[in-house]
Structure formats: C-alpha cells, structure tokens
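Asks: Just a sequence and a predicted model for now, questions to come.
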Amino acid sequence: MAEFRSTQIRLAARPTGWPTHDDFETVEVVHPDLAPGQVRVRNAFVSVDPYMRGRMSDARSYVAPYGIGDTIAGGAIGRVVESTVDEMPVGAVVLHQHGWTDTVQDEAATFRVVPEIPGLPLSLRLHILGMTGLTAYVGLTAIAGMKEGDTVFVSGAAGAVGTAVGQIAKLLGAGRVIGSAGSAEKVALLTDKYGYDAAFDYKSGDVRGQLAAAAPEGVDVFFDNVGGDHLEAALAEFNDGGRAALCGAISVYNSTESVPGPGNMSNIITRGLTLQGFTLGSWLHLAPEFQEKMTAWFAEGRIAYDETVYEGIDRAVHAFLDMMRGVNTGKMLVRVGEV
C-alpha cells in the first residue's frame, strides 16, 4: 500500500491561564501497513470545543485529561479511503473521536458510519445534528424539565450550543427565550435569525440589570454555558421553582485563582430552585429521540445554523484560541480535507 501520513496537533505543555501556541506541537506520523480490522480515514472537518480546555488540565473532571504528547482528541468526520472491513467500505462517511489530525488509521471499531443527508453538509454531524444539538435537547428536557410557556434564559447564546438551545426551546413551546452574547452583531443575529425574543450584549456591563429588563416576568429555565455573573443574574431573576441546566462555565476556564461564587445563593432555598450540572455521557439514550425530532425539524425548514470555519489542520490551535475568546458565531470548525 502507498505510504499513509498524518499531521497531528498534540498537547506539548499544560496551559497556565490562557493557552498559547507554545502549549501545542505539530507532529508528522507515517503509518504502517493496514492490519486486519483497520481502516484509513481522510478527515473533512474536526471539531473545536470549549470542553477541550478542561482536558488540557490534569484536574479531576468527568473525562480523562490529555496526556502530554497526546493528540487533541475530539469529534471529527471524514471518509474511509482504505479498508480491511466489509462493513466500512471505501467512501463511507464516519464519525470518530480521534480529533485534531488530517488523516487517521485505526481499528474500525473506533469509527461509526453515518448516512449522508442530501443537501446538508457533513459538518452538521459535529454540531446541530450531533453532540451539540443533543446537549441542547438534553439540557432543556431531561435536566431543566422545560414546559410550554416557560421563560428561558440562555448564556453564551451565540455559540454552537446556545444557538441550538434557543431554537429547540421555541420549537418545544417556550413562551419567551432570552439570550446573552458578546457583541451587538451577535445580539442582532439571535433575534433576527435564531428566534430569540430578546437578547443583550453582556460586554456592555450590568448583566443582572439587562436580564431583569429583558425578563420583566422572571425566568423559569436557565441554560448556562458561562457561569459567573450570568449565574448570579439568573439566581436574581428566577421565579419560584426555577430550574437551571448547568452545561459550561467558560468565564472561569482560564482563571489562575479561585473565583468566588454568586452572592445570592440563598435564593436557591427561598425560591425552591433546582440547579443541576450535566454532561452527555449519562444521557446518550436520548439520542434516537433527539435525532427523530431534529431530522423532522430540518425537513420542515425550521432549523438555522452558523459555522465559523478555519482552513487547514495547522489552523486548529488558532481556531481554538479564537473560540475561547468568543470570536466564533455558531460552531467553530476546522476544514482539513475535501468533503
């Protein structure tokens, strides 16, 4: 067989505070001949996600940290270019978790064949049709128990998860959906494209005051991607019996010192609030239910999405650093090969 090479982005050092390019290294790998049970895949897109920052630390978390010298693992999608497995033929589209590399050679069991959907790009499997959309659905339904007529507040609403949450909340019957974002342009996008009833720019200050103005009748459900002052604002504006799905806390991911919690935690008691953190590992059984609903919504033309796409595997670190600073709108992706 012809020589098969990969360009891989690996963790070179554990970041302290904000990551830098020096925390990563690019490595060229020449693979041996295919062994029985293995396939070769040429990636089309690799995913760039906030949770990856947590895996760069060796602190206790819900998933093992990256080791120094490890390729940055995460979602990716590509096509099989060579195979020893009948069930995974050349040309098949596959999802996997091998992460930041342009090509992959590994056991077929580490890949999952997915059907192509006419008219939709493969990249959607890495966000609105994949784990991102499922995260939004699980948080709203299984964690927060959203009901028809609820007022829903979403922090970090212009990101990949946030844009999915707003749409799904409206499709499930939310009475009012409010989002925070990091620029006037993103605020306009939320209301003009994603169906948010109101949105505000958290960078303009006074998150609590802006939320109070946008939700004069209070908040029933909070889907949190940010933490910090957003969580404190939600605690102030919750109605009795309010529920929070705590998905992320990007505001503190790069902190080097302990960050104090909200000053109004007593509201959890006095208003009978429920705050629950979650990760998808315990909720994958809801994937078929989500896929059925999301596929139908797409067919009806009721789903919008945005992608911020950087070109080339050598841009993966740049994309990650920009995402951590909120440069992206919608899902951050790196295109590493032909679709």
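Replies: Thanks, I have the structure now.
Asks: contacts and neighbour counts: CA atoms only from here.
Replies: Will do.
Asks: And what about residue 152, helix, strand or coil?
Replies: With DSSP: H, G, I helix; E, B strand; the rest coil as the basis, residue 152 sits in strand.
Asks: I figured it was touching residue 177, is that so?
Replies: Yes. Look at residue 152 against residue 177 with CA atoms under 8 Å: they come within range, at 4.8 Å.
Asks: wait, what's in contact with residue 268?
Replies: Applying CA atoms under 8 Å, 6 or more residues apart in numbering to residue 268 gives the contacts 235, 274.
Asks: could you say which helix or strand contains it?
Replies: helix 267-270 (DSSP states H and E).
Asks: Buried residues, that helix. List them.
Replies: Across helix 267-270, burial judged by 16 or more other CA atoms under 10 Å covers 267, 268.
Asks: what comes up buried for the helix or strand just after it?
Replies: Per DSSP H and E, helix 267-270 leads on to strand 274-277 as the next helix or strand towards the C-terminus. Buried residues in strand 274-277, defined by neighbour count with 16+ other CA under 10 Å: 274, 275.
Asks: Kindly report the same for stretch 288-302.
Replies: 290, 294.
Asks: still on that earlier bit, which one of residue 152 and residue 177 has more residues nearby?
Replies: residue 152 (30 against 27; other CA atoms under 10 Å).
Asks: structure B:
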Amino acid sequence: MAERLIRVVMNGVTGRMGYRQHLLRSVLAIRADGGVVTPDGDRIQVEPILVGRNRDKLAKIAADHDIAEFTTDLDGALADDTATVYFDTQTTSGRKKAILKAIAAGRHIYTEKPVGETVADALELVEAAASAGTINGVVHDKLYLPGLLKLKRLIDAGFFGRILSVRGEFGYWVFEGDLQPAQRPSWNYRAEDGGGIVLDMYCHWNYVLENLFGKVRAVTAKAVTHIPERWDEQGNRYDATADDAAYGILELEGDILAQINSSWAVRVDRGELVEFQVDGTHGSAVAGLFGCKIQPRVRTPKPVWNPDLPTDQDFRGQWEQIPDNQEFVNGFRAQWEQFLLDVDAGRPHRYDFAAGVRGLRLVDAALRSSNEGRRVELPGG
C-alpha cells in the first residue's frame, strides 16, 4: 500500500463555514483518519496550508489543530510547487481574483459557491481553468446529505412514478444584531460585499434540482429585503442592502414545477431547516437534511374538505420514515474525498466550474425576474 500526500492551500478558513465544515469536519477529519483510500488500496493523505488576512486568527487555528504552515501571503503560498490544490472559501467578492492567481500558478481548484459575483466572472474562470488544464470543482454539499441521498434512491427506484412537482422551504430567523447577535456574518446582508440570499442559495437550488429532477428552464421570482437595518459584529447599525428572502417558481425539464421559498426572516415550523416535498403519480416524499419520509399511492388517505368540523386525521402521522440502511458521512467531507480522488487520478471532477456557471445563470435569471416582474427563460430553456 502506497501513500501519497496532497498539500492544499486553504484560503478563508477563519470564517464560520470554512473553519467548521471544510477544515475541521473535512480536511482535518480526513487527515486524522489516515487519508482517503483509493480503489486500488493506496492512501491519499492531505495537509492544509492556511491562508487569510488575520495572522493572529490563523496562528491560533494552526496551534489548536497541529497545522504546520499558515500565512497571510497568498502569492507566497501559491508559489510553493508542493502545494498542488487551492481551496477558496472567502467572501464572494474576493474569489475570482484569488482563483485566477491559483490557476496561473498551475494549481487544481476547489471552491465554495458562488464561484463569482456574475456569470461573466464564472465564465472567465471556466476558460482560464480549461486553458491551464487544471482540475476544478465547486462545492455541492447538499447532494451528499442523508435526506437527499435517500430521496435520490427513491427517484432511481421509480417510487414516484411521474414526478409532478417539488416544493422547497428553506430558512430561519437570523437575528438583526441589536437584541441578540446575528448568527450569520454581516456581509451576507450587504449587496456591495457580495451578500444576498438569491446569490447565496439559488446556486444551491440549481444543482439540487438539476441533479435530482432536471435542469431549470425558466424562473419567476421575487426577491425582497424584509429587514432593512441590522447591526454588525461590532454592534454598529448598518443598512441591509441585499435581499434576505426570495420566493420562486422554477420550471424544470420534464414539465416538473418547483416552488422554493428561501428566507432569513422566517420562523421555523417544520422538521428541519430545509425540506423538499416531491409529489408524483405513484407517491410523495418529504426530504430534509437527514430524514426522508414517504407516502405511497396505496397508502394515501382520502381527506374531505369540511370547514365546519375540525379534522380527525393526523396528517403528519400518515407518513413513513425511510431507514438509513447505510452510514452517512459529513456531506462536505464526502465531496472533499471525491475531489482528492479525482486530483490523484488526474480526472475531471463531476461538479466543476461549468456547474458553477449554471448556478449563477439561475441567480441572474431570478434577479432579472424579480426586478422586471416577469418570467425569465434560461439559456437552452
């Protein structure tokens, strides 16, 4: 059994998502378990090199987790030819410039989404990566969630018959920051810093929809800013210039209709923070982050509308939970492992920059739909 080492420049891991999901629960977890096992029994070990703007934060993370190298000099880190992979989880506004530097240095690229602030940004990255011949990937973590993996099993088994519609509900109340500290960073609510729930979440919805049900052909959406003022990490009031909620109807190939509500200004009354209900001719399912419950055609109740009497049916009790039947690993880690295997084998990653472009095309179409008050078709729709 041979062991090979992949050194990864990780930019932006002082942020919440970069630190918890990508560094702790993915890269360091892989390192602690001895690396990723290849199909032929070899092992790929991973070693992070931390990059960021705050040296003190980087030093603390490095000391806490036995990481040998950290720096505030991105150019210097990219000049190290032993570091063959660059990972970006900065704020969206700084992503394109850093990734272009990494491509120019000949590095393979793995990045959070969105890959840029505009479709033009993303296309520039696609062209640069293709010219350089670098393997590139965009985080598609939700496809690896237990609930959606169970949903994919149902789809592949033909459980639904003909799929008619998808209804997605996502969101929770993000505190304004005055009475209680906000649980999301303030830049998320400033459009000038790359914030906005459409830019953030519609990239997710695009890859979820196209990989489970079909590509998005058209969208009708309304994006709004429900909470116009918030308080930042230092307790300073600021104007929220980015959309914090979006309500969309998406038309998919195969004549499937999807309705998705996304909001950081909603209080949760459902089992999980995100849930998708899929209705088909032969059955329905509701999938969240972890759970997935079903109601097949032969067990569908026959309610009758009667506004004069309270219902005697326990509708939520009429669904059956799908068993796990397998051990699910952290979704972020699962894709990291796949990307490292692809780099080691020298093959393209399935969820590449082109997938990131499609996500941004949906973002662009949804925002145009909202601004112009009309249905917008996507390219190829």
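Replies: Okay, I see it. Worth saying up front: this structure is predicted, and the values here are computed from it rather than measured.
Asks: Can you pull the TM-score for these?
Replies: Once superposed, the chains reach a TM-score of 0.36 (TM-score structural alignment, normalised by the length of the first structure), with 204 aligned residues with a CA RMSD of 6.7 Å.
Asks: returning to that earlier point: what's the overlap in contacts for residue 152 and residue 177 of the first structure?
Replies: By the contact definition CA under 8 Å, 6+ apart, residue 152 of the first structure and residue 177 are jointly contacted by residue 169.
Asks: any idea how far the nearest residue to residue 121 of the second structure once chain neighbours are set aside lies from residue 320 of the second structure?
Replies: Residue nearest to residue 121 of the second structure in three dimensions, not counting chain neighbours: residue 96, with 6.7 Å by CA to CA, 6 or more residues apart in numbering. Using CA to CA, to the nearest Å, residue 96 of the second structure is found at 45 Å from residue 320 of the second structure.
Asks: Residue 30 of the second structure too?
Replies: To residue 320 of the second structure, residue 30 of the second structure is 34 Å away according to CA to CA.
Asks: Between these two, which is the more surrounded one?
Replies: Applying other CA under 10 Å to residue 30 of the second structure and residue 320 shows that residue 30 carries more neighbours, namely 21 against 14.
Asks: Go through the strand or helix carrying residue 62 of the second structure and flag the buried ones.
Replies: Using DSSP H and E, residue 62 of the second structure sits within helix 55-64. Of all the residues in helix 55-64 of the second structure, those buried under the rule 16+ other CA under 10 Å are 58, 59, 61, 62.
Asks: Serialize the residues you listed to CSV and add fields for distance to residue 287 of the second structure.
Replies: Shown next, in CSV, are those (distance: CA to CA, whole Å):
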residue, distance to residue 287 of the second structure
58, 37
59, 40
61, 35
62, 37
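Asks: What is the nearest of those to residue 45 of the second structure?
Replies: Relative to residue 45 of the second structure, the closest of those is residue 62; by CA to CA it sits at 17.9 Å.
Asks: you'd agree the closest one is up against residue 55?
Replies: No. The criterion here is CA under 8 Å, and residue 62 of the second structure misses it with residue 55 at 10.3 Å.
Asks: Show me the helices in the stretch 101-250 of the first structure, by range?
Replies: 131-138, 160-171, 184-192, 207-214, 229-237 (DSSP state H, counting those that start in this stretch).
Asks: Pull the residues that contact the fourth one.
Replies: To tie it back to what came earlier, the one meant is helix 207-214 of the first structure. Contacts for helix 207-214 of the first structure (CA under 8 Å, 6+ apart): 178, 198, 199, 200, 218, 229, 230, 232, 233, 234, 236, 237.
Asks: ok, and the most crowded of those residues?
Replies: Going by other CA under 10 Å, residue 234 tops those with 29 neighbours.
Asks: Please name the nearest non-neighbouring residue to that one.
Replies: Per CA to CA, 6+ apart, closest to residue 234 of the first structure is residue 222, 6.8 Å.
Asks: again with residue 202 of the second structure
Replies: In this structure, residue 202 of the second structure finds its nearest non-sequential neighbour in residue 363, 5.7 Å apart by CA to CA, 6+ apart.
Asks: roughly how far apart are the one you found and residue 120 of the second structure?
Replies: Going from residue 363 of the second structure to residue 120 of the second structure by CA to CA gives 12 Å.
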